[in-house]
Structure formats: C-alpha cells, structure tokens
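K.L.:
make a model of this:
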Amino acid sequence: MTTNTPNTQAGTTDSTGGIRTVLVTSASGKTGRRVAERLGERGATVRAGSRTGATPFDWEDPATWAPALRGADAAYVAYYPDLAAPGAVEAMRTFGALAAGSGVRRLTLLSGRGEPEALVAEEALRVAADGVELTVVRASFFSQNFSEGMLAEGVAEGELVFPAGDTAEPFIDVDDLADVVVETLTADGHAGRVHEVTGPRPVGFAEIAAEIARASGRPVAYRAVSEAEYAALLTGFGLPAAEAGWYAALFATLLDGHNASATDGVKRVLGREPRSFAAFAAEVWGGPRA
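P.N.:
So this is what the prediction gives:
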C-alpha cells in the first residue's frame, strides 16, 4: 500500500496535473488503497489516511481530520461505512469546512448510486467546501464485494446469500472505479460534475454465482432472502442488531430494481469500456486449481 512518502524514484513521470499532495481517506479499504497506489504511481505524495497508518485519520474522530488535510492539494473522500449512514451529513459538513479552510483545491467524493440519503450528504459537502473543486463519483455495487467484502466468506463456502431477489445490478470493478477517481483528482474538467459509474451491463445474483462457479470450478449457489432474514443472519455473525438492520435495509433498497441499468460513466471519463463481472471472476477465481 502506498504510504505518506513522495514517489521520487528515477524514471517516475509526474502526471498529477499540478496536484502534488493528496489525502486518501479510508486508505485501507477497497477503493482507498487502489486510489493511493495509482496516485503514487503518478508521482503524487500520498497521505494514506487510516486509523493505524502513517497519516492518522478516523471518520469517528474528527480531531484527526484537520492535521491530515493540512497542506494537501486534494483529497479523496470515502466515508465509512457509507455516505447514506447516520452521521454522514454532519461529517461531510465538518470535513468540507476544514478542507476549504486548509486550502485544499480539489475533492473527489465517493457516493452510492441511487441512495437518496447520500444525496443529502453530497450537498452538505458541496455547500461546506465552498470554493473547492468538487467531483462526485456515484458507484454501483462493487464486484469486489464478492471477493474481498462481507460476501466473500459465503462465496468461499459455496453459498451466496443476499436480499436481492431476482434483481440485476451493473456491478462495477473497483479497479475501474479507482481509475475514474484518480482521473478526477489529477485532470481538469471534472469540477462540479457527477459521474455515475457502473459495469457494462446488469447482472443478477444467480448469474453472479454461476460466473464464480464457472471460474473457480466449485459449486456456488445463490439463495435469496428477505431483508429481515438477512438482518438476522448478520446479527448471528456478531453485528449489533441496529447495525445489522441498517445494512439489510440499505441493501434491500439499493437492489429493489431502481439501479438495474448501466451507465457510460467509465467510458466518458477514461475513454474505455468498464470490465465485466465475467472478466473479473475469471481473473480472481480462475487461477490454478487445487
């Protein structure tokens, strides 16, 4: 993972568009670590903000925000656990004011596609960070949730359990998402824009299970459950009841069909098509078999 160290290796080309120092929040997460790596490869000084990293940053501890922002040209804002979560609006309001006061020039905010609560948090950051260039990247459900996230254990055990019914979702590869984020941080022309990024086409969870099974050579079945059943399942894994209920409600809302369409956001920003879930599955699960 990229750390809070300038990339000064011989042969490194500066392609940061004048953005030299970038704070990456949630830098140990799926998107943050990929964004940090790519920014470092472009020659930026990356402040990889996390609870235990070289740049202390914790969304639950506002006292860590101002020191991490001080002297930064730009920041990638990935609020944990989700921009639709309770507390996100106030966090965006406070963070935005601190960013503007610290002289940050550019912000890229990760948001959720089709999340009404996230829109309120987006606006809070936009208003508070007055004078700062803000780009919002609204992403669909991550492909990596099946390999790195909360669904990975079930997939490894051969059963994909989720409150999605037969709804399809245009899953986004997080590597594509990270490329989009880095482009918005280092290139001009994105200020004030909202980019909705998805994979190339909607895919149902039964097809997801079949693609993983095909790539891995192991059976994987999809079992649809209700929102209440999924909340109970999460509680059984040790999540507090309130948190489990919130996650279950969020997933059920996101996968009620209103997001079941693809966008051309990746192509508009990067000039290429996004990677399909089938290609992602082949790469992740298609290695040497035991």
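
K.L.:
CA atoms for contacts and neighbours, from now on please.
P.N.:
Noted.

K.L.:
ok, residues contacting stretch 236-247?
P.N.:
Residues from elsewhere that reach stretch 236-247, judged by C-alpha atoms under 8 Å, 6 or more residues apart in numbering: 228, 231-232, 234-235.

K.L.:
before we compare anything, build this one as well:
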Amino acid sequence: MAISSSTRDDAHPILVLGANGKTGGRVLQRLRAAGHAVRAGSRSAEPPFEWEDRATWKAALKGVRAVYVAYQPDLCVPGAVDTVIAFYDAAAKAGVERIVLLSGRGEPEAHDAERALQAATALDWTIVRASWFFQNFSENYFLDEIVAGAITLPEGLAAEPFIDADDIADIAAEALVDSRHSRKLYELTGPQAFTFPEAIAQIARATHRQIDCRIIPMDDYAGLLAEAGLPKDLCWLVVYLFTTVLDGRNTPVAHGVEQALGRPPRTFADYVARTAPTGVWGAR
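P.N.:
Just a heads-up that it's a prediction; the model follows:
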C-alpha cells in the first residue's frame, strides 16, 4: 500500500522501534518507500536503542516527530508496562508529537499500556491491537517444526482469527503520518477464526507435504520447551500467551482493518498462497 508523502518532514524523522521485527521492519519499509525520513530503533542501529538501557533513549528520540512502539519481547512480561510508560514520558519531553502503539489483543498488561498512552495528554496516539500474526508460521516460532514435518502444540488452544503483519504495517505506517487516525484504537483480526491444526493443514496442502500435528497436555508442552533449551523467561512467556490469549477470549472477529483502511483484511489462504512458492516451508 502506498503511504502519502505529503506530510514529509526531513528535519524530524519517524522513529520505528522493533525495526528488525515482523511489524517494525514492514513499517520502516513503507515509510522509506514513501520518502519519509525514518530512524531505525534497535540495538544494532545508530544511534542504538535498547528498552533495557534507558540511557539510549535520549539520542534515539532526538528531533523525532513520531514513534512506532513495538515492545520486545511482549508487553505482558514483568516490568514491560512500567518501561513503556517511562518511554512515553521521555518521548513527550523530547518533543515527540505522536505515538503509534502495537498492542496485544486480550492481554491485560497490553491494555494497561494502552490506557497509559491514552492518558498521556502531551501525545497524540493511535493504537493497533492485534491478534496473532500469520507470519508466526513462516518467520519464526513454528517454522522449524513445519519444515521438519511435525509440530507439537498444547491442548486447549481456542480458534484464533490470525492477522497478516502486512495489514498491521499498512495501518501503522499510515497512522504515523496521517492525522485521520488520531486517537483511534483499531482492533485487528483476520476475516475468520480457525485452529492451529487447521492452519497447519492449509500449509500442508499448499506445499504438498505431510505435516503431523501432535497435541499434548500444557504441562508436558512446557517441559518440552525447557528440554529444548528455551530460557526460563521465554518458556514462561509462551505458556502465558497460550493460556491467556488463546483461551477463547479472542476468537470473535473484529473489524479494525476495514475501519482503518476501507478494505477487508487479507486472508490466511492468500498468505499461504503467496508464501508457499518462496520455499520457506520446504523440507530441508
């Protein structure tokens, strides 16, 4: 989607946090393609930005007019909301005018971060509250198991109306430069909910491969994560998200994509059709 360049301000860049992530990288690409001055926010950028090192914030925010905030690894981790609130304050003091926040659908902590942003009277804001991404099946998380031809999942996961990260980026990039999204909260889902095994079955059909899907108790799944060497804090995060976000509270479809962009969200079938030919899901 083309982003308007009519609000270009080369002297005051847009800071994109999580610039190497699924949504941040896409937001960065869209803004650059439209000719906007942008600054990548990551440990490897210059100046560097780290959530855990507040001393890096001042340089990253210098001269910035708007910020895309995607907190890593997730807003539900202990201390994340306090850190993000402190960042809002630092951004306001630095003269930032607008923040676009990536939030998590059904996460109580993410909603706390939303309310804090809405209460920050010195900042204009847009909130994109998203469901799980299509790209979790092709860019990390489940990719290795899909390639191996067997995926293990915990029991009890409700159907999820997965969303395309490209839809999120279309909205976020536009909201950073277009005031018509000012003070809007968009709840973003795909057009229908389906289960993880149903998603895997679609990928298997598109790739003409057998991909087994094994369902085990949540405690056993947590044990497998630990045995695989996943750090304890990440094990906790995965189990928390599975048991909180995927307990059924997020199964209903929302209509934020259409509200923001005037078109329906991309479908999982479309995502599979364009991703399968890349070979990312091929056996290795």
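
K.L.:
can you pull out the strands in the stretch 51-200 of the second structure?
P.N.:
In chain order, the stretch 51-200 of the second structure shows strands spanning 66-69, 98-104, 124-130, 150-154, 184-188, with DSSP state E, counting those that start in this stretch as the criterion.

K.L.:
in the first structure, what range does the last one match?
P.N.:
Counting by TM-score structural alignment, strand 184-188 of the second structure falls onto residues 193-197 of the first structure.

K.L.:
any idea how far the matching stretch is from the middle of the chain?
P.N.:
Using C-alpha atoms, centre = their mean, to the nearest Å, the distance from the centre of stretch 193-197 of the first structure to the centre of the chain it belongs to is 13 Å.

K.L.:
residues of that stretch that come out buried?
P.N.:
For stretch 193-197 of the first structure, burial by neighbour count (16 or more other C-alpha atoms under 10 Å) applies to 194-197.

K.L.:
any chance of TSV for these, columns distance to Gly49 of the first structure?
P.N.:
Below are those laid out as TSV (distance: C-alpha to C-alpha, whole Å):
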residue	distance to Gly49 of the first structure
Val194	24
His195	24
Glu196	25
Val197	24
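
K.L.:
Gly29 of the first structure: which of these is nearest?
P.N.:
Closest approach to Gly29 of the first structure among these (C-alpha to C-alpha): Val197, at 18.5 Å.

K.L.:
what sits against that closest one?
P.N.:
Contact partners of Val197 of the first structure, counting by C-alpha under 8 Å, 6+ apart, are 137-140, 172, 177, 263-266.

K.L.:
any idea which element the spatially most central residue of the first structure lies in?
P.N.:
Per C-alpha atoms, centre = their mean, the C-alpha nearest to the average position across the first structure is that of Thr31, at 4.6 Å. Secondary-structure assignment from DSSP states H and E places Thr31 of the first structure in helix 30-41.

K.L.:
now that helix on the second structure. Mean distance?
P.N.:
By mean C-alpha distance after the TM-score superposition for the first structure, the fitted helix 30-41 of the first structure averages 0.6 Å away from its aligned residues in the second structure.

K.L.:
which part of the second structure matches that helix?
P.N.:
With the alignment judged by TM-score structural alignment, the segment of the second structure matched to helix 30-41 of the first structure spans residues 22-33.

K.L.:
contacts for the matching stretch next, please.
P.N.:
Counting contacts by C-alpha under 8 Å, 6+ apart, the residues touching stretch 22-33 of the second structure from outside are 1-3, 16-19, 37-38, 40, 68, 70, 135, 139, 165-166, 168-170, 172-173.

K.L.:
again, only using 7 Å
P.N.:
Among residues not part of stretch 22-33 of the second structure, those counted as contacts by C-alpha atoms under 7 Å, 6 or more residues apart in numbering are 3, 16-19, 38, 165-166, 168-169, 172-173.

K.L.:
which of the residues in stretch 138-154 of the first structure are buried?
P.N.:
138-144, 146-147, 151-152, 154.

K.L.:
which of those lies closest to Leu255 of the first structure?
P.N.:
Within those, the smallest distance to Leu255 of the first structure is 9.2 Å, found for Phe141 (C-alpha to C-alpha).

K.L.:
shouldn't that closest one be in contact with Ala168?
P.N.:
No. Between Phe141 of the first structure and Ala168 no contact is recorded; they are 10.6 Å apart, counting by C-alpha atoms under 7 Å.

K.L.:
can you tell me what Phe277 of the first structure aligns to in the second structure?
P.N.:
Alignment note (TM-score structural alignment): Phe277 of the first structure maps to Phe268 of the second structure.

K.L.:
how much space separates the nearest residue to Asp256 of the first structure once chain neighbours are set aside from Phe251 of the first structure?
P.N.:
Here the nearest residue to Asp256 of the first structure in space, its sequence neighbours aside, is Thr167; by C-alpha to C-alpha, 6 or more residues apart in numbering that works out to 6.7 Å. Here the distance between Thr167 of the first structure and Phe251 of the first structure works out to 12 Å (C-alpha to C-alpha, to the nearest Å).

K.L.:
which residue in the second structure aligns with Trp65 of the first structure?
P.N.:
Per TM-score structural alignment, the equivalent position to Trp65 of the first structure in the second structure is Trp57.

K.L.:
now swap in Ala100 of the first structure and tell me
P.N.:
For Ala100 of the first structure, the aligned position in the second structure is Ala92, judged by TM-score structural alignment.

K.L.:
OK, contacts around that match?
P.N.:
Taking C-alpha under 7 Å, 6+ apart as the definition of contact, the neighbours of Ala92 of the second structure are 122-123.

K.L.:
thinking again about what came up before, the next helix or strand after the helix holding Thr31 of the first structure vs the second structure, mean deviation?
P.N.:
Where DSSP H and E defines the elements, the next helix or strand beyond helix 30-41 of the first structure is strand 45-50. After superposition onto the second structure, strand 45-50 of the first structure sits on average 0.7 Å from its aligned residues (mean C-alpha distance after the TM-score superposition for the first structure).

K.L.:
what helix or strand is Val16 of the second structure located in?
P.N.:
Element membership of Val16 of the second structure [criterion: DSSP H and E] is strand 14-17.

K.L.:
run through who's touching that strand.
P.N.:
Residues outside strand 14-17 of the second structure that contact it (C-alpha under 7 Å, 6+ apart): 24, 28, 37-42, 64-70.

K.L.:
and the two most separated of the residues you listed?
P.N.:
Between any two of those (C-alpha to C-alpha), the greatest distance is 18.8 Å, for Ala37 and Ala70.
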